[in-house]
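>>> build me a structure from this.
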Amino acid sequence: MSLNKVLLIGNAGRDPEVRHLESGAMTATFSLATTERYRDRSTGEPREQTEWHNIVCWRNLAEIAEKYVRKGTQLFIEGRIRTRSYNDKDGNTKYVTEIVADNFQLLGRKSDNPATPVQSGRPAQAPSYQQSYNTPQYSAPAQPAQTAPADVQNDEIGDDLPF
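From the prediction side, this is the model:
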C-alpha cells in the first residue's frame, strides 16, 4: 500500500499559465507560496521560510484556475506529487517536481485596498473545485465488504505533458 497525497494552503505567486494541448486537453500551471513562521532559538527573533510549489491543473480544473486564480489568491490545494524529467537544449537531464491538483478551494485574496476588510482571509462561502478521475474499486475475495483502490494511473496525463 502507498499514499501520494499533498495538502497545501498558500498564495498564488503568479497568474496561471494556460496551455491547450494537441489532444484538446487544457492545462494551467502556477506557483504557490507556503510560508512557515517560527522564532529563532538563539536570538528570539521571528523568522519566515517560504517554499515555492509548482502547481499543475488539468482539464476542468485548469479552466476554473484560469477564471478565478490570480497572483495573491489564497488557496487550499489537494493533490499529489509528480516528478518528471526532460532533456534541456544541451542534452542534460533536468528533473521537475510538481503538485498535480486534484481539487482546490479559493480561500480569499490579498486586498489591494487596505481599507477593504477581509474577514478571516476568506469569503463568506468559498467555492471548492474538484477534478474527477475514474478510479476503479476492487473487492478482496475473502472480505467482500471492504474495497481497496487500485493504483491510479492516469494515462492521459503521461501522454500530454505540458513542456
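>>> from now on I want contacts and neighbour counts done on CA atoms only, so please keep to that.
Will do.
>>> show me what the top helix by length along the chain is packed up against.
When the chain is parsed with DSSP state H, its longest helix is helix 59-68. Under the contact definition 3 or more CA pairs under 8 Å, 6 or more residues apart in numbering; DSSP states H and E, helix 59-68 sits against strand 17-20, strand 26-39, strand 128-130.
>>> now the other sequence, so there's something to compare against:
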Amino acid sequence: MSINKVLITGNLTRDPELRETPSGFQVLNFGVAVNDRKKNQSTGQWEDYANFVDCTMFGNRAASVARFLAKGSKVAIEGKLRWSQWEAQDGSKRSKLEVVVDELEFMSRNENGSQGQAYGRGEVAQPAMEAVPYDDEIPF
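Sure thing, here's the model as predicted:
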C-alpha cells in the first residue's frame, strides 16, 4: 500500500489561469511558493529558500475558487502528487511533478485586516486558517 497525500501552505507565484476543455471541463493552474529553512554550514545561520510547486484544480470548484485567487494570495492546499511526461515540439522529452488540489483554504487577509475575504473584493470566501509559527530549532 502507498499513500499519496500532500499538505502545503504558501503564496501564489502568479495569477491563476482558468481554462476550459473542449468538453466544458474547468481546469485551474497556478504556482505556489513554499518556504523552507536550512542551516548554512559556513555561517551557522538559518536561511530561507523557496520551493516552487505547480498546482492544478479541476471541475466547477476550480472556477469558483479562481475568482478569489491572485498572485500573492496565501493558501493552504491538500492534494496528491501527479507526475506527467510528454514530448515537446522540438522532440525533447519533458516531465513535471505537480499537486492535484483536492482542498484549498484561503489564508490571506484583505485590505481591512479581516480574514475570509479575498483582497477586499467583498465576496466571502472560506474561513481562513490560523498560521502556525515556524520553529527555528528544527534541524533540516
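>>> give me the TM-score for these two chains.
TM-score of the superposed chains, computed with TM-score structural alignment, normalised by the length of structure 2, equals 0.76; 120 aligned residues with a CA RMSD of 2.2 Å.
>>> how near is the closest residue to Thr34 of structure 1 other than its chain neighbours to Glu78 of structure 1?
The shortest distance from Thr34 of structure 1 to any non-neighbouring residue, by CA to CA, 6 or more residues apart in numbering, is to Gly10 (4.6 Å). Look at Gly10 of structure 1 and Glu78 of structure 1: by CA to CA, to the nearest Å, they are 12 Å apart.
>>> quick one: which of these two has more around it?
For Gly10 of structure 1 versus Glu78, the count of surrounding residues by other CA atoms under 10 Å is larger for Gly10: 21 against 18.
>>> wait, the more buried one touches Ala33, no?
Yes: with contact defined as CA atoms under 8 Å, Gly10 of structure 1 counts as touching Ala33 (5.3 Å).
>>> got the buried residues for the longest helix of structure 1?
Asn60, Leu61, Ala62, Ile64, Ala65, Glu66 (16 or more other CA atoms under 10 Å).
>>> sort out which one of these lies nearest Tyr95 of structure 1 for me.
Ala62 (22.8 Å; CA to CA).
>>> quick check: that closest one vs Lys71 of structure 1, distance?
Ala62 of structure 1 is 15 Å from Lys71 of structure 1, where distance means CA to CA.
>>> cool, Glu78 of structure 1 as well?
With CA to CA as the criterion, Glu78 of structure 1 and Lys71 of structure 1 are 19 Å apart.
>>> just want the angle from the helix or strand hosting Ser84 of structure 2 to strand 26-39.
Ser84 of structure 2 belongs to strand 74-87 when assigned by DSSP states H and E. Here strand 74-87 of structure 2 runs at an angle of 110 degrees relative to strand 26-39 (axes from the mean of the first three to the mean of the last three CA atoms, to 10 degrees).
>>> at the geometric centre of structure 2, which residue do we find?
Ranked by distance to the mean C-alpha position of structure 2 (CA atoms, centre = their mean), the top residue is Val32 at 3.7 Å.
>>> just checking, that residue touches Ala50?
No: counting by CA under 8 Å, Val32 of structure 2 sits too far from Ala50 to count as a contact (9.5 Å).
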